[in-house]
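Participant: no letters, just coordinates:
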């Protein structure tokens, strides 16, 4: 899956604050994502993150 830094990910499951959109801060073996609503930063393994991605929104497209 082609995920880049700066992309917005819409996830299948929502964050406890109620938001489903996250900004990608770091890509590698782990993803570091930030909730767009509350600003909470989360690190999760690439496999788990890719499984939960519903849509990738790219700004430069």
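Facilitator: On my side now, so go ahead. If you're wondering where the values come from, they're calculated on a predicted model, not measured in any experiment.
Participant: can we go C-alpha only for contacts and neighbour counts from here?
Facilitator: OK.
Participant: who's in contact with residue 36?
Facilitator: Shown in contact with residue 36 (CA atoms under 8 Å, 6 or more residues apart in numbering): 19, 21, 22, 23.
Participant: wait, the last one touches residue 6, no?
Facilitator: Right, residue 23. Yes - Residue 23 is within contact range of residue 6, at 6.2 Å (criterion: CA atoms under 8 Å).
Participant: try this one next to it:
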């Protein structure tokens, strides 16, 4: 099961954030992943392997503009 995620994607995590959201936007990738809550805008940085384990699914891929 290979979950391919990219910068800017909206992902659903297994655990609910205290504000009630499960949706997070990926804002930085590297050895650690920085994600931002889609409701309260809280930013959290977690290790990549923990992120991959706790991510349920990709809700929305980052849209790229190819018309230009």
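Facilitator: Sure, I can see it. Here the structure is a predicted model, which is why all the values come from computation and not from measurement.
Participant: TM-score for the pair, please.
Facilitator: After superposition, the two chains reach a TM-score (TM-score structural alignment, normalised by the length of structure 1) of 0.90; 61 aligned residues with a CA RMSD of 1.4 Å.
Participant: hang on, the earlier thing: tell me the most packed of the contacts of residue 36 of structure 1, by neighbour count.
Facilitator: residue 22 (26 neighbours; other CA atoms under 10 Å).
Participant: which one in structure 2 is aligned with that one?
Facilitator: Matched to structure 2 by TM-score structural alignment, residue 22 of structure 1 sits across from residue 24.
Participant: what of residue 33 of structure 1?
Facilitator: So, by TM-score structural alignment, residue 33 of structure 1 is matched to residue 35.
Participant: so who does the nearest residue to its match once chain neighbours are set aside touch?
Facilitator: Leaving aside its chain neighbours, residue 35 of structure 2 sits nearest to residue 26 (4.5 Å; criterion: CA to CA, 6 or more residues apart in numbering). Residue 26 of structure 2 is in contact with 6, 7, 8, 9, 10, 11, 33, 34, 35, 36, counting by CA under 8 Å, 6+ apart.
Participant: ok, the second one to residue 19 of structure 2 distance?
Facilitator: It refers to residue 7 of structure 2. Computed as CA to CA, to the nearest Å, the residue 7 of structure 2 to residue 19 of structure 2 distance reads 23 Å.
Participant: which stretches of structure 1 form strands?
Facilitator: Assigned by DSSP state E, the strands in structure 1 fall at 8-11, 21-26, 30-35, 41-45, 53-57.
Participant: the third one to strand 21-26, inter-axis angle?
Facilitator: The directions of strand 30-35 of structure 1 and strand 21-26 differ by 140 degrees, with axes from the mean of the first three to the mean of the last three CA atoms, to 10 degrees as the criterion.
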